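In: Here's my sequence, what's the structure:
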Amino acid sequence: MRLNKLLILAVASMVACAPLAFNAKRAERAKTPALDFSLYQFDAGTPLAGRVCDPPDFVLDYLRKMDERPDYAAHVFSEKERALVKTNLDLLPSGYKTILRERLLGLYFVDGFLGSGYTEFVLDGRGRVFSFMVLNSKVLKENLSDWLTLKETSAFVPDTGKVKITVDCGPSASALTWILLHEATHAADYAENFTPYVEPALWELEGKPERASGFADGAWADYAAPKDGAAWPYTGKVRFYGMGKGPGLPLSKAEEVYAALARTPFASLYATQNWAEDLAEYMAFYHLTQTLGLPYTIRVVQNNSTVFEFRPFADKDGPCLKRDAPKKLL
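Out: Take a look at the predicted model:
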């Protein structure tokens, strides 16, 4: 009986100490100004278009240090660009708008930014998850098809001049439309946990809770490990924008890569990296194709002839459209 009492006391002590440990970790994180909620003048009543502003100096400093890019600068908008941003915010599905109004600290456009976009989480004093979004200002000027072609090609080592990859999302769509949907999905995921967690750092701060996810559970064994049934042989080799070790896929094998991708439930190569990117890519391309009616075709071209087409949302009975997407984001 005494042993049981000691055991109960020990467990109770551990439970009591756990919140203290988590709070200490959160406090340590908040020492970084960009991750300190109290430094943001957040007002849930501010329209989304009103949250498009220059990044605070502490956010710019954070981004510059993170990417070792002292040249990062706040973008200066033209009237046409501001109108484009407002139009694309208006195009967001209502579920996104509701979540972003409640949890988005700011939407910042940065000149010279690496990649297309970035979303970072910020915890308030109650442990609620907010976020800010950073977009490469070039997306304001680029055509979506051209932008995605450059992005897709960056994942491949150019070991041959006979093969090229093109992405067709129509002639007139803006690159902003896609990246805004992608990053807005991350922001929504941070707030609502449509996947078990968006990134391991947040999961640890929350105490590693167990969460089910209809979307992620069908394709992922773990955060960055697809289930065997997903049949994806290139785990760990998919890298974009020259980051990390640089591209890990030979361009000469592009047809094989996309043929393998077509047998999975993933909407893009980028989606194969982890379940958070999977959701962001899925929802972005879902709305581009199913809501906005845009095409989405990746073509592998060899000697000026198309040898393979990847069209994950063209087949209503295909593995992509059969996924259990979050109803709140549809």
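In: Please count neighbours and contacts with C-alpha atoms only from this point.
Out: Fine.
In: Count residues in the vicinity of residue 293, would you?
Out: Neighbour count of residue 293, defined by other CA atoms under 10 Å: 12.
In: And residue 307, by the same measure?
Out: 13.
In: With residue 231 instead?
Out: Neighbour count for residue 231, taken as other CA under 10 Å: 15.
In: pretty sure it contacts residue 265?
Out: No. If you go by CA atoms under 8 Å, residue 231 and residue 265 don't touch, sitting 9.4 Å apart.
In: The structure of the following sequence is requested for comparison with the preceding one:
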Amino acid sequence: MPHPGHRFRALLVVGLLMAAWPSAGFAQAPPPPAAVGEQTASALRARIGPPHEETIKAYVEAGAKDTKPHVLTDREWALIESAIADLPVFYRQVLERRLARLSFIDAPSSTGTALTRPSEGPNGELMFDITIRAEVLDASLSAFLTQKEAMLFSPDGSGYQVQVMAGQGSALTYILLHETTHVIDRALDITMKGGPFTAVWTDYRSLAQPYAAGAIAHSVYRREPKLPLSQSPGLYRALAGAPFVSLYATASAGEDFAELLAWRELSSRFATPLTFQVLDGRGVEIVSVEPLESPAVRSRIEAAQAALTRARTAAPDKL
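Out: Purely as a prediction, here's the structure:
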């Protein structure tokens, strides 16, 4: 997954100009022929190119080493095309209008997954670059999310481990859903003005009570230090009692909104499950949390969709 000010993360948000920026000597292999009749998908494929130098700089400034544009293989082109095809028609239409460039970057030491940059297009319109770490191209959603959650904790000899079960679908599909929701959110200005969730957010980054005083407010996603693994059961029990679809959703109102809508699509269109487990040193389950089964989470998923519908109706020209 940030928004303006959330400069870097296992998250996402930043800016661009249009898909024809100079490639600074980097030659990207041409895409294979597009499938017949996929005009929108073809338009999006044509916008795949090397990341802007400011995006590379952002990764480097965040501590990533050996950072460089990624040259896509034929197999990776196919993976990307499949993920684009998995997006709902509305999401593809938004990207067709608002996406300046989709890029992939080699940044093996980066803790961030993607970066989305907003900027002014050639006609003054709001446009976006989405840059994604190339190593996720082959990752399943379960493997990607398990690795992501592992970054919340430091080893302490407890033997605990956290794993996420979210099926063997593509992590890239989830990332594109999440990032496109950021584009939609920014274009319609939904969460930066307080958003639809005042019961859980007092402003873009501040959790409301009782969540601000609970364990859920103390994770890396909330810019807190890593927790000892021995505290993982308590953290996920707190998640089970909160109306968030993931711990990552607690990072900001924008991340909350993006997570809710991404998981709405994954669960409704692909029947993707979501279970967070804490196991002890013998592999015995200590905690199991299924946010998508929570009535509070399901209610907020539908509230997020309703907020999007209202925003689209109020400003149809922005998307």
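In: Fetch the TM-score of the aligned pair.
Out: Superposed pair, TM-score by TM-score structural alignment, normalised by the length of structure 2: 0.76. Supporting alignment: 273 aligned residues with a CA RMSD of 2.9 Å.
In: about what we covered before: mutual contacts of residue 231 and residue 265 of structure 1, please.
Out: Here residue 231 of structure 1 and residue 265 have no joint contacts, going by CA atoms under 8 Å, 6 or more residues apart in numbering.
In: those strands in the stretch 201-330 of structure 1, which residues are they?
Out: When secondary structure is read from DSSP state E, counting those that start in this stretch, the stretch 201-330 of structure 1 shows strands at 220-222, 225-226, 249-250, 297-302, 305-310.
In: Show me the contact partners of the longest helix along structure 2.
Out: In structure 2, assigned by DSSP state H, the helix with the most residues is helix 295-314. Contacts to helix 295-314 of structure 2, defined as CA under 8 Å, 6+ apart, come from residues 188, 190, 196, 242-245, 257, 260-261, 264, 291-292, 318-319.
In: Of all the strands of the stretch 201-330 of structure 1, which one is nearest residue 181 of structure 1?
Out: Of all the strands of the stretch 201-330 of structure 1, it is strand 297-302 that lies closest to residue 181 of structure 1, at 18.0 Å by CA to CA.
In: Now do that closest one against strand 305-310, angle only.
Out: Relative orientation of strand 297-302 of structure 1 and strand 305-310, computed by axes from the mean of the first three to the mean of the last three CA atoms, to 10 degrees: 150 degrees.
In: ok now strand 297-302 of structure 1, how far from the chain's centre?
Out: 24 Å (CA atoms, centre = their mean, to the nearest Å).
In: Likewise for stretch 165-176 of structure 1?
Out: Distance of stretch 165-176 of structure 1 from the chain centroid (CA atoms, centre = their mean) equals 19 Å.
In: For it, buried residues please.
Out: Buried residues in stretch 165-176 of structure 1, counted by 16 or more other CA atoms under 10 Å: 165, 166, 167, 168, 169, 170, 173, 174, 175, 176.
In: in which helix or strand would I find the corresponding residue of structure 2 for the third one?
Out: Residue 167 of structure 1 maps onto residue 164 of structure 2 when the alignment is built from TM-score structural alignment. Following DSSP states H and E, the helix or strand that holds residue 164 of structure 2 is strand 161-165.
In: elements contacting that strand?
Out: The criterion is 3 or more CA pairs under 8 Å, 6 or more residues apart in numbering; DSSP states H and E, and the helices and strands that strand 161-165 of structure 2 contacts are helix 141-150, strand 275-279.
In: which stretch among the strands of the stretch 201-330 of structure 1 comes nearest residue 29 of structure 1?
Out: Nearest to residue 29 of structure 1 among the strands of the stretch 201-330 of structure 1 is strand 220-222 (25.0 Å), distances taken as CA to CA.
In: Which residue numbers in structure 2 does that closest one align to?
Out: Going by TM-score structural alignment, strand 220-222 of structure 1 sits over residues 201-203 in structure 2.
In: circling back to that earlier point, pick the most deeply packed of the helices and strands packed on strand 161-165 of structure 2.
Out: Among those, ranked by average contacts under mean count of other CA atoms under 10 Å, first place goes to strand 275-279 (a mean of 20).
In: quick one: it to strand 161-165, angle?
Out: 160 degrees.
In: start and end residues in structure 1 for strand 275-279 of structure 2, please.
Out: Mapping strand 275-279 of structure 2 onto structure 1 (TM-score structural alignment) gives residues 297-301.
In: picking that back up, out of the helices and strands packed on strand 161-165 of structure 2, flag the one nearest residue 158 of structure 2.
Out: strand 275-279 (10.5 Å).
In: mean distance, the closest one to its aligned residues in structure 1?
Out: Taken over the aligned residues, the distance from strand 275-279 of structure 2 to structure 1 averages 0.7 Å (mean CA distance after the TM-score superposition for structure 1).
In: For the stretch 151-300 of structure 1, which segments are assigned as helices?
Out: Along the stretch 151-300 of structure 1, the segments classed as helices by DSSP state H, counting those that start in this stretch run 175-192, 200-205, 214-217, 254-261, 275-286.
In: Now distance to residue 157 of structure 1 too, for the strands of the stretch 201-330 of structure 1, in CSV please.
Out: Converted to CSV, these look like this (distance: least, CA to CA, whole Å):
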stretch, distance to residue 157 of structure 1
strand 220-222, 27
strand 225-226, 23
strand 249-250, 5
strand 297-302, 14
strand 305-310, 19
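In: Which one, of these, ends up nearest to residue 110 of structure 1?
Out: strand 297-302 (28.0 Å).
In: quick check: angle from that closest one to helix 254-261?
Out: Relative orientation of strand 297-302 of structure 1 versus helix 254-261 (the same axes, to 10 degrees): 150 degrees.
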